[in-house]
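Colleague: Structure for the following, please:
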Amino acid sequence: MSEAQEQRTIRCLVGKVGLDGHDRGAHVIARAFRDAGFEVIYSGLHKAPDEIVQATVQEDVDVLGLSILSGAHSTLIPKIMDGLEEYGAKEDTLILVGGIIPEEDRDELLDLGVAHIFGPGASMDEIVEFVQENVPERR
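Modeller: So this is what the prediction gives:
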């Protein structure tokens, strides 16, 4: 991590997209990010892809963490990635997905620009370390 990255606070948006009402994991990762010294914004439940895109752009976050357990990842995440691309925010945002993502769907999401997919049982330390090592430098 560069000196400039160490001197600024990493801004994260933890997003719950779609009709998925299970937010325990999102709360756990939001707390882990906060405890690591990150600034954390939580989207709340049931957000549409365009709401997540708008929040990502308006809050000028470094990291977008999407928590999804509904099985709609193949529909919702591409919409978010397209929206971020429209605003020119895709390249400047580290995009992570957490939740139940079948192995056969992972390559598609990674090809869209998702940096990493964390499944059930991923350690909070591992996720925080991944963010610290991979957060994009500010433009």
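Colleague: Only C-alpha atoms from now on, for both contacts and neighbour counts.
Modeller: Fine.
Colleague: what about Met81, how many neighbours?
Modeller: Met81 is flanked by 20 other residues according to other Cα atoms under 10 Å.
Colleague: Contacts only, for it.
Modeller: Counting by Cα atoms under 8 Å, 6 or more residues apart in numbering, Met81 touches Lys90, Leu112, Gly113.
Colleague: how about a cut-off of 7 Å?
Modeller: Lys90, Leu112 (Cα atoms under 7 Å, 6 or more residues apart in numbering).
Colleague: Give me the secondary structure label for it.
Modeller: helix (DSSP: H, G, I helix; E, B strand; the rest coil).
Colleague: please give me the structure for this one as well, since I'd like to look at both together:
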Amino acid sequence: MTARVLVAKPGLDGHDRGAKIVARALRDAGFEVIFTGIRQRVEDIVAIALQEDVAVVGLSILSGAHVALTARTVDALRAAEAGDIAVVVGGTIPAGDVARLHEAGAAGVFPTGTPLEAVVTEVRKLTGGDTPL
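Modeller: Sure, this is the predicted structure:
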């Protein structure tokens, strides 16, 4: 079975090039990828994650609101009884915020410059490695 990943752009951030590059890398690695497009509300991201039965929600955030948006997404998934869906976050993330993101419930954190291979490897681990190489 192919693992499904939702790549989402929460908040008012209007730049999606990086998210599209990550989505393509995941797709090329064998994942089924759903891309939300820009300016999504957390509630809509969670609804899409549930509807699409994803294993991972990947948040792409450049706006500086990464800690709050990640925490809100994790909390909303738990409230929807979908706390088993892993949340990863990437984008413009200062090194000092990585631990805060993990504390907020992020299963993976990918600051700007993270190699795509590292993202794919981590998502593969989070999905039980059930995606072909």
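Colleague: which residues in structure 2 form strands?
Modeller: Along structure 2, counting by DSSP state E, strands occupy 4-8, 32-35, 56-61, 86-91, 108-111.
Colleague: and the last one, how far from structure 1 on average?
Modeller: With the two structures superposed, strand 108-111 of structure 2 lies on average 0.8 Å from its match in structure 1, counting by mean Cα distance after the TM-score superposition for structure 1.
Colleague: when you align them, which residue in structure 1 goes with Ile35 of structure 2?
Modeller: Small correction: residue 35 of structure 2 is Phe, not Ile. By TM-score structural alignment, Phe35 of structure 2 lines up with Tyr42 in structure 1.
Colleague: Please report how far the most centrally placed residue in structure 1 lies from Leu110 of structure 1.
Modeller: Closest to where the C-alpha atoms of structure 1 average out (Cα atoms, centre = their mean) is Gly65, at 1.6 Å. Gly65 of structure 1 sits 14 Å away from Leu110 of structure 1, going by Cα to Cα, to the nearest Å.
Colleague: residues contacting the aligned residue in structure 2 for Val128 of structure 1?
Modeller: Here Val128 of structure 1 is matched to Val120 in structure 2, going by TM-score structural alignment. For Val120 of structure 2, the contact set (Cα under 7 Å, 6+ apart) comprises Leu26.
Colleague: In structure 2, what sits opposite the residue nearest to the centre of structure 1 in the alignment?
Modeller: Under TM-score structural alignment, Gly65 of structure 1 pairs with Gly58 in structure 2.
Colleague: try Leu112 of structure 1
Modeller: Under the alignment (TM-score structural alignment), Leu112 of structure 1 maps onto Ala104.
Colleague: And that match, how close does it get to Glu81 of structure 2?
Modeller: Ala104 of structure 2 is 17 Å from Glu81 of structure 2, by Cα to Cα.
Colleague: Which one's more surrounded, those two?
Modeller: More crowded of Ala104 of structure 2 and Glu81, by other Cα under 10 Å: Ala104, with 18 against 11.
Colleague: what's the neighbour count on the closest residue to the more buried one other than its chain neighbours?
Modeller: Distance criterion Cα to Cα, 6 or more residues apart in numbering; nearest residue to Ala104 of structure 2, sequence neighbours excluded, is Ala71 at 4.9 Å. Using other Cα under 10 Å, Ala71 of structure 2 is surrounded by 19 other residues.
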